[in-house]
Each structure stands twice: as C-alpha cells, then as structure tokens.
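Colleague: okay, structure incoming, though there's no sequence with it:
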C-alpha cells in the first residue's frame, strides 16, 4: 500500500468501525513516512488510537517525525508509563523541543522521571537561550584524542557512539576538550590501524552555542559537512549539529518567513491538524494591523477630497497605482529578505542595497510609466497621461527603495525581516503613493 490517500481512507474506515485488529494491520503495513502523514491528518483522539496500536519501534520512529505540538497531544492521551518510555527514548534536543510545548508541571515531571545521565544531557540543551543553536544541537557525540591511533579511535566509536546519529563525524579534542578538528568515520575505516588520528585531522568550521540557530544551520549546510561542531566561548566542544537537523531547522525557518511575508503567523503544525481557533489566531492579529494601516489611506483620500471633486477621473487610477506600488515594494522586500536568509547581504550593505533598488525601481517606473502614460493619453488626454506616467515612475522608485531597505533595518533592530515585509510595505506604499499621486496631479493640472 503506497498511496497516502487510500491509506488514510482505510484507517479512517477502521476507526469508524472500531476494528482495532484491522487498524493495526493497515497501520503496520505502512512505512513510517506515509504513516506520519496519515497521523498528521487525523484529529487528536483518533490519532492517539492509531498511535497506540503501532509496534513499539515503529511508534518511536513515527513519534520523532511528528511536530512537537502533535507529540504533546499524543503524550496527553497515553498512560504515564507509556509517556515515560517514549520521552526517555527521544534524543535530548528532541526532548527540549517537546518540553517547550508542554505545561511546566508536566515538563518538570517528565524530566524528573528520566535516568540521571539522560536528564543531565537534556539539561545541557535546556541551559541555552531559545533561538540559539545550543538549543538545537545534540550533546551526544563521541570524541577522540589527537594522540589516539586509528584503531583506538574506531574501538571508541564502536564502544561509545555506535548508536549515535552523529557517529559519521568524529571530533578530535585535546586534554581540555578544546576542538582541534574532525575526522570522518570513513577515513578511520580506511586508514592503517597504527596511523595517528592527528595525521588524519581535518579543519572544520564551527559555531558557538550562543549563535543564532538559523545562521548556524546555514553554515552547516553551506559547508557541505555531515555535522557542524558546536563549541562554547572557550572553544570547548559541547555538541554537534547534524546536517539532517540543520535541514529541518532551515525548513522550519523558511516556513515561518513565508507565513509572515503572507501576513499570517506560522502554524508550527500541519494545516489539517490545526484547530480552527489556531487558524483564526494566526491571522487575526495581522488583519488588525493591516486594518489600522489602511486608515492612513482613508485619511489621505479625505485630505485630497477637494482635488478628487474637481477631477473625478483621478479616482479611477487609484487601484492601479497603489496596486503596482505595493507589488513593487513586495518584490523588493521578498528578494532582500531571501538574500538576508541566504547570507548574501547583511546590515553593512544597506547603502548598496538601497542604491541598487532605487535604480531598479526607477527603471521599472520609467518602463511602466511610459506605457501607462501613453495608454492614458490615448483614452483621456495628455495631461492625465503625464500625471499617470510621472506617478508610476515615482511610486515604483519609492516602493522598491523602501522595500529593499526595510528588511535590513529590521535585521539591524534584531527583528524578523519577514515581519517588515509584504503586509507592512503594502500599507506604507498605499498611503505615501496616494500623497505622491495627488501632489503630482495638483502640480501638472493646476488644481
């Protein structure tokens, strides 16, 4: 059975008929990936029923694939001993993500129920600030001394790190746990047993545990390394960020940026499993912000009401002008926000970006203004065509410049650049674009 839709229908039918035997058989035939997709589409109660009929190893793998919010819902439906067993099997960094979704009393109880060694590892990750890479790294790794031989290092990997996801990258440290470099596991396997690890050492990029998680993840992916060592302020090794975790982190960050660019808060869970109230909360705040911003447009129209009364034809072009201005600003903001995320530009390049976007906006404005002015002249008259042409040129230039600058200003203020993107810029350009429009109309038409 490979089709997710048919699998969902079969599981849904088994749930309706309360046939747990059939449910267990159908769910057991699915791979963890498709099974996770099915669970994400179910409501909380039936999701918990399906989860409880899964074999233990499959259940754990599926649980690790779910978003923390859904993990919390499943734990809420399990017995205490089942919750403890699942929580203990998670990696420390995954535990911390789940703890952030749980009530404080439940989180404290789960932490107390962990074995001492696992509780200590989890506490290491919990000790770092939210948003830092220390909060997302794995504190479980196997390191070797530079003076070790390849054979000694392999034996240590087999003894200590055989079950670790990060065992493919072996950090090399000195006596004070300071990172000297790494050795790929493949090099240890192919090297002569007596070769010193120091002779196989490779320099590697690192991130400090307090660094921004998204920046560190991009560094990991950009270096094409299987894992990025995480160090403290004294260059001592404290954890590893695997490329799988880095890619997952970037996917979450990209989803968050795209949501905010579109004027909603990120859901942080699959759409079909998000309650209606959650969808409303994710949108209502931005709608209030945009509604308040739209009052600026109303105020501008009220100020220039006399101008519109003298030449009503001007009102026909308002949707065109504010639409083009808003879209131009959004294009610039989206492009620069993406460039910031990829590390192509930073706050130091704000002058360069503004100058580039000003020229781009002016070029777009001249092209659109020329075409718009000619068409308007043919339909109405030359004066109206001149007003529309000049306004398009001015609005496009202004919108692109502001749209390019806003994300970098947000970055400088340590605010998410996506927050300053499309919704804010559209509102700003609508109001200022109308002011420009009416001032040009008064100057050209003498009204």
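Modeller: Good, I have the coordinates. Being a predicted model, the structure only gives us computed values, none of them experimental.

Colleague: C-alpha from now on. contacts and neighbour counts both.
Modeller: Will do.

Colleague: the stretch 1-150 of the chain: helices as residue ranges?
Modeller: Using DSSP state H, counting those that start in this stretch, the helices assigned to the stretch 1-150 of the chain run over residues 4-17, 20-28, 32-41, 44-52, 56-65, 68-77, 80-89, 92-99, 104-112, 116-126, 150-160.

Colleague: please state the offset of the fifth one from the chain centre?
Modeller: Going by Cα atoms, centre = their mean, to the nearest Å, the spacing between the C-alpha centre of helix 56-65 and its chain's C-alpha centre is 24 Å.

Colleague: repeat that for the fourth one.
Modeller: Helix 44-52 has its C-alpha centroid displaced from the chain centroid by 28 Å (Cα atoms, centre = their mean).

Colleague: what of the first one?
Modeller: Relative to the mean C-alpha coordinate of its chain, helix 4-17 is positioned 32 Å out (Cα atoms, centre = their mean).

Colleague: now do it against helix 44-52, angle only.
Modeller: Relative orientation of helix 4-17 versus helix 44-52 (axes from the mean of the first three to the mean of the last three Cα atoms, to 10 degrees): 100 degrees.

Colleague: tell me which residues touch residue 313, please.
Modeller: Residues in contact with residue 313, defined by Cα atoms under 8 Å, 6 or more residues apart in numbering, are absent; none qualify.

Colleague: quick check: it vs residue 51, distance?
Modeller: Residue 313 sits 64 Å away from residue 51, going by Cα to Cα, to the nearest Å.

Colleague: which residues in this protein form strands?
Modeller: 144-145, 169-173, 179-184, 207-208, 227-231, 237-242 (DSSP state E).

Colleague: and of the ones you listed, who's closest to residue 370?
Modeller: For the strands of the chain, the distance to residue 370 is smallest for strand 207-208, at 51.2 Å, taking Cα to Cα.

Colleague: what does stretch 110-128 rub up against?
Modeller: Residues lying outside stretch 110-128 but in contact with it, judged by Cα under 8 Å, 6+ apart, are 84, 87-88, 92-93, 95-96, 134-140, 209-210.

Colleague: just stretch 400-411 next, same as before
Modeller: Counting by Cα under 8 Å, 6+ apart, stretch 400-411 makes contact with 328-333, 335-337, 340, 346-347, 350, 353-355, 357-358, 360-361, 416-418, 420-421, 425, all of which sit outside it.

Colleague: if we go to 6 Å?
Modeller: If you take Cα atoms under 6 Å, 6 or more residues apart in numbering as the criterion, stretch 400-411 is touched by 328-329, 332-333, 336-337, 347, 354, 357-358, 361, 417, 420.

Colleague: try it against this one:
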C-alpha cells in the first residue's frame, strides 16, 4: 500500500478500511510512512493501530516523532504502548528523550519495570549491559522437557525470544537449550541431559560492537550476558546486534569522511550542527596542510629554476592520497570484521609493499609514456623528467600504502578507533611526504640548487 492511498482513505475518513490496510503492513513500513505526514495525520494513523503493532511501530520511529506522540497521547494510550514494548526498546526510547518526557514515561511503568530500567541505564554507554534485554526464558536443570515447554507457553509471549532458553542454577548460567532440542526430545528427559554446556557468553561491561560481532560470527539468535560473578542478567539478540553494527558502521563512515559522528538523521540535523560537525576536522586538516606549504617554500629555488616540476605536484599528491586511502579502507574493514589483527602487521606490510611495487611500476610506465609524448619539445629532457616522475610515483605509492596500512593497525593497538586514520588524515600526511620526496629526487637528478 502506498502513502497516497493511505492518505486518501484518511481524508475520506474511511477508518475501518484504513485500519484493515494498516494491519497488512509491517511496523517498520508504517513508521516510514508516518515520517512523511503531518502531526495530526500521524496521530490519527497511530491511534488506528493495534496495541502490539503500535508498540513495535513506535520503536522504529525517530526521536522527534516519538516526542510528538508522547506529548499527544493520553496517559492510558501511552501506558498501553509502554506495556507492549520490550524493556531494551523502552530504555532506548528513554535515553533519547528530554528529562520532562522521561519523567512521564517512567510514570507509565510499574515499580519492578522502573527498577529494571534504572538498572540498565546505569551500565556504561556502548557496553553490552546498555543494550541487553532482561526478558529471557530461564530453566532449571532439574526440569523435564514437558515442564520446560509448559513454562515457555506460560511466559513466552512476554519474552524477547523463545528460540534459545538458558539453564541457570542459583542465577549462574550453566547451559543453553534450543527450542529445536526441546521439541525433538522425550518429554521425560531432564534439562541437564540435553543442555549444551559449551556456552558463548559476554559480560555486561564488554563493548557492544564486540558482542555484536560475536553474534554475527557464530550465527547466534542471542547471546547471554553475565555479570562479574557469572550470574546471568540478560541477553543481546540478533536484531539488537544488527542495530549496533549499523550504528558503528555509520560512526566509522562519518569519521573516515572527516565528520564528527552524529546520531540524528541527515535531515534531522540542523544546518548549524552539520557545519559544526565538519568544521573541526576541516580546520585540523587545513592547518596540517601547512607542512606541505613549508616544503614547497623550501624548494622554491628549484621551482624557479625548473617551473615544469610544479605542474606535476597535484597529480603526485592526488595519486599518493588515493593509494593511502585504498590501503587504509581495506585495513579498517579487515579490522572491523576480524580478518586482520595487529599481530598481522608484518604480513600486511609485506603484502602492501608487493602491491605498491606492481601498482607503482604500472603507473610509472604509463605516466612516463604520457610525459615523453606530451612534453617533447616543451622541455630539454622529457625522458629524464619522465624518469623523475616515475621514481617519485613508485616511492609515493610505497610510502602511501605503508602509511595507509600501519596507522589504522597502530590506532587499534593503542585503543583508538581505526577509522580516525582514514582518508582525510592519511591524504594530508601523504601530501607532505610526496612533495618532499618529489623535489628531493628532482634536485638530485637535475642537479639543481636548493
């Protein structure tokens, strides 16, 4: 169903048919439609949704839409939405809301839920504890399969997932049981007989990206989260992991582009905030480029003696920056998905040097032919100029690829985000290095005085 048809039904006040049509849509699609309508239409459509559908749609909305709805809904309507939401989604909403809105949301929850929310809010930002859900199914080791299935029927409707259940003893995690094992085992068998004791788990203080990567690597539906005493306190599900990886990827892309990360959408961010997010890096990179200017100033006598050399500076620095960006992007991606570790640094350097040799030689030959053909008669010795540029290109490519692969690995080793060592910073470093190498080689080859 498209938005125009929905709005047409709304305008004609055919609410019964509109409600039926909304029931055929996924909540995520409804949330997208609500982004494109005005506040009055959004409220009317939202009130036509069923309780469960409304709660799920609410979790897919952006913070501005949620705040509008919270202000417009009555206490009873808001309580219905809050009661249907999973606890981790409730915490996500609360974290994004201003204090006065948070107070109203907490008033809509019971005392036990408020305690759980406050407990989750105390975990460090970006930790597994901050994104986990405390709504999981815990079984005892002395339970039979029949007992376990009965418990799932009784409480499963309110749990985040029933596909994986957790066997605990005095809150200590001792095993996991898949729903498949329960359904295919004899009803008289005990949990301790069928549970898997080889458990993958994470601690509440572990980084959320690490936990999400573990879920992706091992193809888990959920991973149990334990505290320092190995007592189970919650789970992180695959949908939460996907959201974490999306946020981390967005943050890395922003940093790699030289933009301060921002949680809001592109259109949801003000023009001033966009400018502020970009200006800091641009200022830093602009001031860093001063070093390239200092190198050019140092070699100004060489440029005066042989002006044609200055013609090739943009080509050389651009090529160097591109080569460095290629290497850094591949290494940052390798670090993110776990393909590359710091211990592989010498293997990476050896591979990048071999790549640099092939790429540099190819570029030097092609550019050499171009220079000889284009500058025949325009300079005294086009072959020597081509040789100078070719040698510079090979040195530049090697230098750029080494910087591009080493800096992200070094950043990861010292606990920084490897994405910081991406295109803008590497380009600035390579520009200075390329300019220095180029004029140093040209000075010696053409015997020019500095």
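Modeller: That came through fine. Worth saying up front: this structure is predicted, and the values here are computed from it rather than measured.

Colleague: TM-score of the superposition?
Modeller: The TM-score (TM-score structural alignment, normalised by the length of structure 1) is 0.89; 437 aligned residues with a Cα RMSD of 2.6 Å.

Colleague: quick revisit: pick the most deeply packed of the helices of the stretch 1-150 of structure 1.
Modeller: Taking mean count of other Cα atoms under 10 Å as the contact definition, the stretch among the helices of the stretch 1-150 of structure 1 with the greatest mean neighbour count is helix 92-99, which reaches a mean of 21.

Colleague: check the mean deviation of that one from structure 2.
Modeller: Between helix 92-99 of structure 1 and the corresponding residues of structure 2, superposition yields a mean separation of 1.9 Å, by mean Cα distance after the TM-score superposition for structure 1.

Colleague: so that helix matches what in structure 2?
Modeller: Helix 92-99 of structure 1 falls opposite residues 87-94 of structure 2 when the two are matched by TM-score structural alignment.

Colleague: so what's the spatially most central residue of structure 1 closest to, chain neighbours aside?
Modeller: For structure 1, the residue whose C-alpha lies nearest the mean C-alpha position (Cα atoms, centre = their mean) is residue 253; its distance is 1.0 Å. Residue nearest to residue 253 of structure 1 in three dimensions, not counting chain neighbours: residue 214, with 7.1 Å by Cα to Cα, 6 or more residues apart in numbering.

Colleague: please say which position in structure 2 that neighbour maps to.
Modeller: If you follow residue 214 of structure 1 across to structure 2 using TM-score structural alignment, you land on residue 209.

Colleague: residues near its match, how many?
Modeller: 22 (other Cα atoms under 10 Å).

Colleague: and the gap between residue 145 of structure 1 and residue 207 of structure 1?
Modeller: As defined by Cα to Cα, residue 145 of structure 1 lies at a distance of 21 Å from residue 207 of structure 1.

Colleague: pick out whichever of these two has more residues nearby.
Modeller: It is residue 207, of residue 145 of structure 1 and residue 207, that has more neighbours when counted by other Cα under 10 Å, with 25 against 19.

Colleague: how about that one, what does it touch?
Modeller: Residues touching residue 207 of structure 1, when contacts are defined by Cα under 6 Å, 6+ apart, comprise residue 230.

Colleague: distance check, the equivalent of residue 300 of structure 1 over in structure 2 against residue 386 of structure 2.
Modeller: With TM-score structural alignment defining the correspondence, residue 300 of structure 1 maps onto residue 295 in structure 2. In this structure, residue 295 of structure 2 and residue 386 of structure 2 are separated by 22 Å, where distance is defined by Cα to Cα.

Colleague: quick one, which of these two is more surrounded?
Modeller: Between residue 295 of structure 2 and residue 386, residue 386 has the larger neighbour count (other Cα under 10 Å), namely 21 against 17.

Colleague: what number of residues lie near the residue nearest to the more buried one when sequence neighbours are not counted?
Modeller: Take residue 386 of structure 2 and drop its neighbours on the chain: the residue closest to it by Cα to Cα, 6+ apart is residue 368, 4.6 Å away. Look at residue 368 of structure 2: counted by other Cα under 10 Å, it has 21 neighbours.

Colleague: which residue lines up with residue 368 of structure 2 in structure 1?
Modeller: The pairwise alignment with structure 1 assigns residue 368 of structure 2 to residue 373, based on TM-score structural alignment.

Colleague: test my guess that its match contacts residue 385.
Modeller: Yes. Between residue 373 of structure 1 and residue 385 there is a contact at 4.2 Å, judged by Cα atoms under 6 Å.

Colleague: quick check: closest non-adjacent residue to the match of residue 300 of structure 1.
Modeller: Using Cα to Cα, 6+ apart, the closest residue to residue 295 of structure 2 is residue 436 (6.1 Å).

Colleague: how about residue 27 of structure 2?
Modeller: Skipping the residues right next to it in sequence, residue 27 of structure 2 comes nearest to residue 57 by Cα to Cα, 6+ apart, at 4.5 Å.

Colleague: so how far is residue 51 of structure 2 from the one you found?
Modeller: Distance, residue 57 of structure 2 to residue 51 of structure 2, using Cα to Cα: 10 Å.

Colleague: now for the strands of structure 1, which one comes closest to residue 248 of structure 1?
Modeller: Relative to residue 248 of structure 1, the nearest member of these by Cα to Cα is strand 237-242, separated by 10.0 Å.

Colleague: what span of structure 2 lines up against that closest one?
Modeller: Residues 232-237 of structure 2 are where strand 237-242 of structure 1 aligns, taking TM-score structural alignment as the criterion.

Colleague: mean deviation of the matching stretch from structure 1?
Modeller: After superposition onto structure 1, the mean distance of stretch 232-237 of structure 2 to its aligned counterpart is 1.1 Å, using mean Cα distance after the TM-score superposition for structure 1.

Colleague: can you find the partner of residue 309 of structure 1 in structure 2?
Modeller: Applying TM-score structural alignment, one finds that residue 309 of structure 1 aligns to residue 304 in structure 2.

Colleague: in stretch 234-252 of structure 1, what's buried?
Modeller: If you call a residue buried by 16 or more other Cα atoms under 10 Å, then stretch 234-252 of structure 1 has these buried ones: 235-243, 245-247, 249-250.
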